[in-house]
Structure formats: C-alpha cells, structure tokens
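Undergrad: Sequence first, then the predicted structure:
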Amino acid sequence: MITYYRDPDVLVTSTGVRMSGRDYRLGDLAEVWHRQGRRSWSAVAGRGALGLAMVIPVLVGLLGIMVALVIDASTATTIALAGGGILIGLAAAPLADVLLEFVDRSYDRGSRRREIWARVRGSDVLLLDTDNAQRFGQIYRALQRALDHDSVPRA
C-alpha cells in the first residue's frame, strides 16, 4: 500500500481514502471533482492592510526627508528631520520581513473555500471542505495520483 497523503483528518492511499471521518475504497469513487467557493473579502482586505503597513513607514520617512529639505530651518533641525526620516525608512526593512511572512501565510491559506466532491454509488458526496489552499492542493493531487495508480491494469 502506498500512502500519498496523511494528516490527522485525511488519509489518501493506493487502496482508499479517509476524509471527514468516512472511509471510501478507490473503486467506489466513480468521479472526483473540486469546487471553489466565493472569495473572502476579509482575507483580501487583510493582505491589503499588510501591504499598507509595509509602505507607510517608507512614505513617512520620505516625507520627513522632503520636509527637512523644503523648510527653512536651522542646520541642526534639518539634519534631525532628515536623519529621523532615514531611520524611519530603515526601520521598515525588518518590519517588512515580518509582514511579508504574514502575507506568504495568507496566500497559503487562500481566500476561498475549496471542496472536493466525489460520486459514490450514484450519490454526490462532499469529501473535503477547507479554506487552506495549500492543504487542498496537496490532498487533491494525492487523490488524483491514487486514482491514476488505481486505474493501472494489474497482472
């Protein structure tokens, strides 16, 4: 028996599938397909907020430098404003690294519900319902590999 995918809730092997607490033999799955739900705008808005959080310190730093160069102030004030602007801009680099990690994770999770369906003994059965895009892709590919393996003629 070959194991194509395993996690605490899902098992896909060369002989069968366990999803949603139910077991199915590969031969019972007459047809398998997937569906995507509607986009979660809160996930998209969260990514936008992360993008703004990365850009705002750079913009504030640039604004500080521009103000320092435009206003007619003493040399010490000009240097303090320009230096502060540079420091704020430089502080954005480590912040951006942390925020980019959150953006990567949000894309792994995805912004839609994803479902795997199968026709089992004439009935349509929901095998999996998740909003984790990466996990969905791994499970769906594993299921396809298992079904392809199962369709190979055996001697």
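TA: In hand now; what should we look at?
Undergrad: hey, let's count contacts and neighbours off CA atoms from now on
TA: Fine.
Undergrad: what's the closest non-adjacent residue to Asp108?
TA: Ranked by CA to CA, 6 or more residues apart in numbering and with sequence neighbours excluded, the top spatial neighbour of Asp108 is Gln134, at 5.2 Å.
Undergrad: OK, contacts around that neighbour?
TA: Contacts for Gln134 (CA atoms under 8 Å, 6 or more residues apart in numbering) come out as 108-110.
Undergrad: mind running it again at 10 Å?
TA: Residues in contact with Gln134 (CA atoms under 10 Å, 6 or more residues apart in numbering) are 105, 107-110.
Undergrad: sec struct for Asp9, please.
TA: Classification of Asp9 by DSSP: H, G, I helix; E, B strand; the rest coil places it in coil.
Undergrad: what about it, distance to Met19?
TA: Distance, Asp9 to Met19, by CA to CA, to the nearest Å: 6 Å.
Undergrad: Which one's more surrounded, these two?
TA: For Asp9 versus Met19, neighbours defined as other CA atoms under 10 Å are more numerous around Met19 (17 against 10).
Undergrad: now the residue nearest to Ala118 when sequence neighbours are not counted: how far from Arg113?
TA: The shortest distance from Ala118 to any non-neighbouring residue, by CA to CA, 6+ apart, is to Val32 (4.3 Å). Look at Val32 and Arg113: by CA to CA, they are 17 Å apart.
Undergrad: putting a second one here so we can go through both:
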Amino acid sequence: MTTYYRDPEVLITSSGVWMNGREFRLPELIQVWYTKGARSWGVIAWRGALGLAVLLPLLVGALAVLVALLLDMSLGTTVAMVVGGILVGLAVVPVADLMLERVDRSYDRGSRTLEIWGRVRGGDVLLMRTNNAQRFGRIYRALQRALEPAVRR
C-alpha cells in the first residue's frame, strides 16, 4: 500500500481515502472535482494594508529628500532633511522583511474557500473544505495520483 498524503485529518493511500470523518475505497469514487468559493475581500484588504505599511515610510523618506532638494533652504536644513528622509526610508528595512513574510503566508493560505467533492453511488459527497490553498493543492494532487492507477486497471 502506497501513502500519497497523510495529516491528522486526511489520509490518501493506494487503497482508499479518509477525509471529513468518512472512508472511501478508491473504486467507490466515480468522479472527483473541486470548487472555489467567493474571494474573501477582508484577506485582500489585509494584503493591501501590509503593502502600504511597507511602502508608506519609503514614500515619506523619498518625499523628504525631494522637498529638501527642491526648496531653497540653508545647507544645514537641506542636509538635515536629506539625512532624515534617508533614515526614515531605511527604518522600514527591518520591518519590511516581516511584513513581506506575512504577505507570503497569506498567499499560501489563499483568499477563498476550496472544496473537494466526490461522486459515489449514493450521490455527491463533500470530501474536504479548507481555506488553506497550499494544503488543498497537496491533498488534491495526492488524490489525483491515488486515483490514476485505479483508472488504468
């Protein structure tokens, strides 16, 4: 028996599938497909807010340098504004890595609900529902690999 995927809630092997508290032998699954739910605009807005949090200090720093160079001020004031603008821009660097990592993780999780459905003799059954796009992809590919040899027989 080959194990294609295993976690505490899902087990996919060459002999069967255990998901959502139910067990199915591979020959019982006539057809398997997935559906995508509506986008979560809250997740998308959160990504945008993180992007703004990274870009805003950079823009403020660049604006300070631009204003310092365009306005006719004393040399000391101009140098102070340029250095201040550069420092504000550089202050975002340590935080930017953390923010961009959060954006990456939000893409791994996805912005919509994903479902795997299966057709058995008794009708259509929901095999799994998740918001985690990365986990969904692994499980769906494992399910396809498990069903592939059964189709060739």
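TA: All right, it came through fine. All values reported here derive from a predicted model rather than from experimental measurement.
Undergrad: circling back: quick one: common contacting residues for Asp9 and Met19 of structure 1?
TA: Leu128.
Undergrad: Just after the helix or strand containing Leu126 of structure 1, pick out the following helix or strand.
TA: Taking DSSP states H and E as the definition, Leu126 of structure 1 sits inside strand 123-130. Once the chain leaves strand 123-130 of structure 1, the next helix or strand it forms, by DSSP H and E, is helix 133-150.
Undergrad: The longest helix along structure 2 against structure 1, how far on average?
TA: If you go by DSSP state H, structure 2 has its longest helix at helix 75-109. If you overlay the two and look at helix 75-109 of structure 2, the average distance to its match in structure 1 is 1.2 Å (mean CA distance after the TM-score superposition for structure 1).
Undergrad: Could you pull out the buried residues of that helix?
TA: Within helix 75-109 of structure 2, the residues that count as buried by 16 or more other CA atoms under 10 Å are 78, 81-86, 88-89, 92, 96, 99, 103, 106-107, 109.
Undergrad: again with stretch 53-60 of structure 1
TA: Result for stretch 53-60 of structure 1 [16+ other CA under 10 Å]: buried residues 54, 57-58, 60.
Undergrad: Inside helices: which ones of those?
TA: Per DSSP H, the subset of the buried residues of stretch 53-60 of structure 1 in helices is 54, 57-58, 60.
Undergrad: wouldn't Arg114 of structure 1 be in contact with Thr130 here?
TA: Yes: Arg114 of structure 1 is in contact with Thr130 according to CA atoms under 10 Å; the separation is 5.4 Å.
Undergrad: Compare these two (neighbour count), which wins?
TA: Arg114 (20 against 17).
Undergrad: just to confirm, which helix or strand has the more buried one in it?
TA: Assigned by DSSP H and E, Arg114 of structure 1 belongs to strand 112-120.
Undergrad: helices or strands up against that strand?
TA: Taking 3 or more CA pairs under 10 Å, 6 or more residues apart in numbering; DSSP states H and E as contact, the helices and strands that strand 112-120 of structure 1 lies on are strand 29-39, strand 123-130, helix 133-150.
Undergrad: how far apart are it and its match in structure 2?
TA: Once fitted to structure 2, strand 112-120 of structure 1 is off its aligned match by 0.5 Å on average (mean CA distance after the TM-score superposition for structure 1).
Undergrad: quick one: contacts of that strand?
TA: Counting by CA under 10 Å, 6+ apart, strand 112-120 of structure 1 makes contact with 19, 24-41, 43, 124-133, 136-137, 139-140, 143, all of which sit outside it.
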